[in-house]
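Engineer: build the 3D model from these lines:
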Amino acid sequence: MYRNEKGCGRAIQNSGLDRSDVFLTTKIPPESMGYEDTKRAVDSSLRQAGQEYFDLDTGLRILLSILIHAPYGGKEARLGSWRALVEAQKAGKTRSIGVSNYGIHHLEELEEYIQSGGGGEISVGQYELHPWLDHSDIAEWCQSRGIVVEAYSPLAHGTRFREPVLRTIGGKYNKSPAQVLIRWSLQMGFVPLPKSVTPQRIQENSEVFDFELDEEDMKLLDTGEYSPTDWDPTVDED
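Structural biologist: Just a heads-up that it's a prediction; the model follows:
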């Protein structure tokens, strides 16, 4: 969907890094929901990323995770897609499988299917998460089951950088609004996925391990607001 699988695959091949040190995630797009379409999407993604084979030197495939992008298509399509991911995992095509943008009702539907013999394990749940989008109920649901919570758009697309609370906290630690938001995400137990095309900002986004927000800071960032900057399929009732 983002047209970047081939580029990422080439970058990994040329990086010189041990493939077991790299974690690559891709998604099943909404238009590929359902068992057969998801099977085709998995194989297409692996071909695009150049990861459809095992490394002959190390015997290790890159740490690959495949997520269902959104809970669209209805129950039958959702569970069919999950069945295809379970089969892909058993075939060694991916190390872990998970979901993105699933509401609690979608998660419980999938959990019931798994427990009734559908197989697989939800390893990852990916959501838009930042102080101005309260998905605490979903995050707690996932974390209580040992599901890794990934936070996309953890910087709220930069729309909140002028918030007084970020300026106050940033001044306290001599950190940028982006660094404060990434640090908040880490302390919430999330895996933040900040995005930038600017080398200086990419570097800055990584410099968040030399400070820690105190309890008062975390409370200030507990806004209780629910304002997505992206789509919000978690509320889809189908």
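
Engineer: okay, CA-based contacts and neighbour counts for the rest of this
Structural biologist: Noted.

Engineer: the host helix or strand of Ile66: how far from the chain's middle?
Structural biologist: According to DSSP states H and E, Ile66 maps onto strand 63-68. Here the centre of mass of C-alpha atoms in strand 63-68, compared against the chain's by Cα atoms, centre = their mean, to the nearest Å, lies 9 Å away.

Engineer: all helices of the protein, in order?
Structural biologist: With DSSP state H as the criterion, the chain has helices at 5-15, 35-49, 75-90, 104-113, 136-143, 164-173, 177-187, 199-206, 215-220.

Engineer: one more, so I can put them side by side:
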Amino acid sequence: MYSDKILMLNNGVEVPRIQLGTWLINNDDVRKVIRQAINVGYRAFDTAKDYGNESGVGKGIWNSDVERSDIFLTTKLPASIKDYEGTKKAIDDALDRFSLEYIDMLLIHSPQPWIEVNRINDRHFEGNLENWRAMEDALKAGKVRSIGVSNFLQEDVANIVNNSSIKPVVNQIEVHIGNVPTDLMKYCKNLGIQIEAYSPLAHGRLLKDPRIRTYAEKYHVSPAQLMLSFDLQLGCIVLPKSDNVKEMQENLNIDFEISADDMADLVKLKENTQTMAV
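Structural biologist: Prediction:
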């Protein structure tokens, strides 16, 4: 069962294959959601400064009955920060909001500030290297255990890899049936960079798609379970988001495999809806 499986990152740190995403869960509610998720078996959680719920996530973790060392916590820098001193302060501020001594994984949330995404060509190469330099220092200081990137294209990843001493452990990108960035995934894999799939359920858009439902019925699983298994079989870490206990349990209970032929067909399935970064 995938809920029992862990994956070793390129720095030797182990991480659960299935984690709970917290995007769009507000700070007041997320504390309860985290505790419920821990009770049903989740041990890894993904948040970000730009989600506005870090303090609630922290409270959910340190108010649980599980040891901190058994929880894997990921957060992300504010996308607007692209300088060394600003990054240092952002890391310390995040630790204060979490009320925790360390963060398991810290990511650059986006190579560009959100206001610039899909609008300008500037990839902020120098600013991302300043982010990375401060993150490397935080890693050496024990404030974080792993560092990586999110929403990075090949050129953005190459900028970090070619100009830094520490390689990203992950690139967190959108991957789901209907949206499989094969070239980027292969590029990262060849560098030993793990893919984390955010929005593996396509924000719920495809759960009623008749094509998805047909495959789900074939395997006697829900559409959500089919979509999660698809990403897991591509080798991704998955970050399904839910604040519903029944859905959390279902998303954690992936104990089947999609056939090679069906995987090949599902990889080719296209979705026409425009997606967004999270």
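
Engineer: overall similarity of the pair, as a TM-score.
Structural biologist: In this superposition the chains share a TM-score of 0.87, using TM-score structural alignment, normalised by the length of structure 1; 218 aligned residues with a Cα RMSD of 1.6 Å.

Engineer: show me the contacts for the residue nearest to Asp232 of structure 1 when sequence neighbours are not counted.
Structural biologist: Once flanking residues are discounted, Asp232 of structure 1 sits nearest to Asn101: 7.0 Å by Cα to Cα, 6 or more residues apart in numbering. The contact partners of Asn101 of structure 1, taken as Cα atoms under 8 Å, 6 or more residues apart in numbering, are His69, Ala70, Pro71, Gly125, Gln126, Tyr127, Glu128, Asp232, Pro233, Thr234.

Engineer: what's the fifth one aligned with over in structure 2?
Structural biologist: The pairwise alignment with structure 2 assigns Gln126 of structure 1 to Gln172, based on TM-score structural alignment.

Engineer: and its match, how many neighbours?
Structural biologist: 26 (other Cα atoms under 10 Å).

Engineer: I'd say it and Leu153 touch.
Structural biologist: No: taking Cα atoms under 8 Å as the contact criterion, Gln172 of structure 2 and Leu153 are not neighbours in contact, 10.6 Å apart.

Engineer: structure 1: matching residues for stretch 128-148 of structure 2?
Structural biologist: Stretch 128-148 of structure 2 lines up with residues 78-98 of structure 1 when matched by TM-score structural alignment.

Engineer: quick check: buried residues in the matching stretch?
Structural biologist: By 16 or more other Cα atoms under 10 Å, the buried positions in stretch 78-98 of structure 1 come out as 78-86, 88-89, 93-98.

Engineer: rewinding a little: quick one: contacts of the strand holding Ile66 of structure 1?
Structural biologist: 19-30, 42, 81-82, 85, 94-100, 124.

Engineer: from Ala202 of structure 2, how far out is the residue of structure 2 positioned farthest from its centre?
Structural biologist: Checked against the mean C-alpha position of structure 2, the extreme residue using Cα atoms, centre = their mean is Lys218, at a distance of 28.7 Å. Here the criterion is Cα to Cα, to the nearest Å. By it, Lys218 of structure 2 lies 21 Å from Ala202 of structure 2.

Engineer: please apply the same query to Leu77 of structure 2.
Structural biologist: Applying Cα to Cα, one obtains 23 Å for the distance of Leu77 of structure 2 from Ala202 of structure 2.

Engineer: structure 2: matching residues for stretch 149-159 of structure 1?
Structural biologist: Counting by TM-score structural alignment, stretch 149-159 of structure 1 lines up with residues 195-205 of structure 2.

Engineer: return the residues in contact with the counterpart of Thr25 of structure 1 in structure 2.
Structural biologist: Under the alignment defined by TM-score structural alignment, Thr25 of structure 1 is paired with Thr74 of structure 2. Going by Cα under 8 Å, 6+ apart, Thr74 of structure 2 touches Ala44, Phe45, Asp46, Thr47, Ala48, Ile103, Asp104, Met105, Leu106, Leu107.

Engineer: how far out from the middle of the chain is stretch 163-177 of structure 2?
Structural biologist: 10 Å.

Engineer: and Asp37 of structure 1, how many residues sit next to it?
Structural biologist: By the measure other Cα under 10 Å, the count of residues near Asp37 of structure 1 is 17.

Engineer: and for Asn63 of structure 2?
Structural biologist: Residues within reach of Asn63 of structure 2, counting by other Cα under 10 Å, total 12.

Engineer: could you find the counterpart of it in structure 1?
Structural biologist: With TM-score structural alignment as the criterion, Asn63 of structure 2 matches Asn14.
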